[in-house]
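Enquirer: Everything below, folded, please.
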Amino acid sequence: MVAPIIVAVADVDGTTVTVPLGNALVLTSDTEPLGDWTAQVSDPAVLRFEPGSTSGSAQFNPGFESLSAGTTDVTMSNSSTGTSVSFTVDVTE
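Expert: Okay, here's the model as predicted:
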């Protein structure tokens, strides 16, 4: 299994993240509730959003699964803090 690309939410806004096809992009945050993120992906054929969640004391980060080569814009919003970030993901073969 290939290790995911891991990026902090605080660092992703306005950037382009390159993700190899078959890999995942995982977002981390020390200050934002992980289960409260939603995302809009402009091209869902390229990337699929997987929401974060909490199960007992375990927290799971929100992330994206690469589906096909291409470029797509992403806007994420956190419902509890009002934080919003926008970035581009370039999925490469």
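Enquirer: Every contact and neighbour count from this point should use C-alpha atoms.
Expert: OK.
Enquirer: what sits against the residue nearest the centre of the chain?
Expert: Residue closest to the average C-alpha location in the chain (Cα atoms, centre = their mean): residue 63, at 3.8 Å. Neighbour list for residue 63: 24-27, 49-52 [criterion: Cα atoms under 8 Å, 6 or more residues apart in numbering].
Enquirer: Let's compare: structure for the following, please.
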Amino acid sequence: MIAPVSVPITEVDGTTVTVQVGNVVNLTGDDETFADWTAEIDDPEVVSFVDGRTDGSATFNPGVKALEVGDSDVTLTNSSTGQSVSFEVEVTAPR
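Expert: Predicted coordinates:
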């Protein structure tokens, strides 16, 4: 199993993140409102959004799962803070 690609949510705006099909972009750095992020995905066949959540014993950051080769623009918005970040995800074939 490949380790997820971890990117600080405060540094992702305006960047391109490259990830292999089947892997996940783990959006780190929001320890308080991690469950309040939602996503607008330009091409939902290329990537999907993974909600931030807590299950009582563990906390899971929001993320983006790579579904198929291609690129998609992603815009994340936090309903608590009003913060918004936009970036591109480039999905490559597994090695």
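Enquirer: So which of the contacts of residue 63 of the first structure is the closest to residue 67 of the first structure?
Expert: Nearest to residue 67 of the first structure among the contacts of residue 63 of the first structure is residue 24, at 9.4 Å by Cα to Cα.
Enquirer: For the closest one, give me its contacts.
Expert: Residues near residue 24 of the first structure by Cα under 8 Å, 6+ apart: 3-5, 63-66.
Enquirer: Just the buried residues out of these, in PyMOL syntax.
Expert: Remark: buried members of the contacts of residue 24 of the first structure, expressed as a PyMOL selection using 16 or more other Cα atoms under 10 Å:
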select buried, resi 4+5+63+64+65+66
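Enquirer: Which of the contacts of residue 24 of the first structure are conserved in the second structure?
Expert: Retained contacts for the contacts of residue 24 of the first structure in the second structure, judged by both residues aligned by TM-score structural alignment, their matches' Cα atoms under 8 Å, are 4-5, 63-66.
Enquirer: Including secondary structure and distance to residue 34 of the first structure, could the contacts of residue 24 of the first structure go into TSV?
Expert: Listed next are those as TSV, based on DSSP: H, G, I helix; E, B strand; the rest coil; distance: Cα to Cα, whole Å:
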residue	secondary structure	distance to residue 34 of the first structure
3	coil	20
4	coil	17
5	strand	17
63	strand	10
64	strand	14
65	strand	17
66	strand	20
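Enquirer: Fine by me, thanks again.
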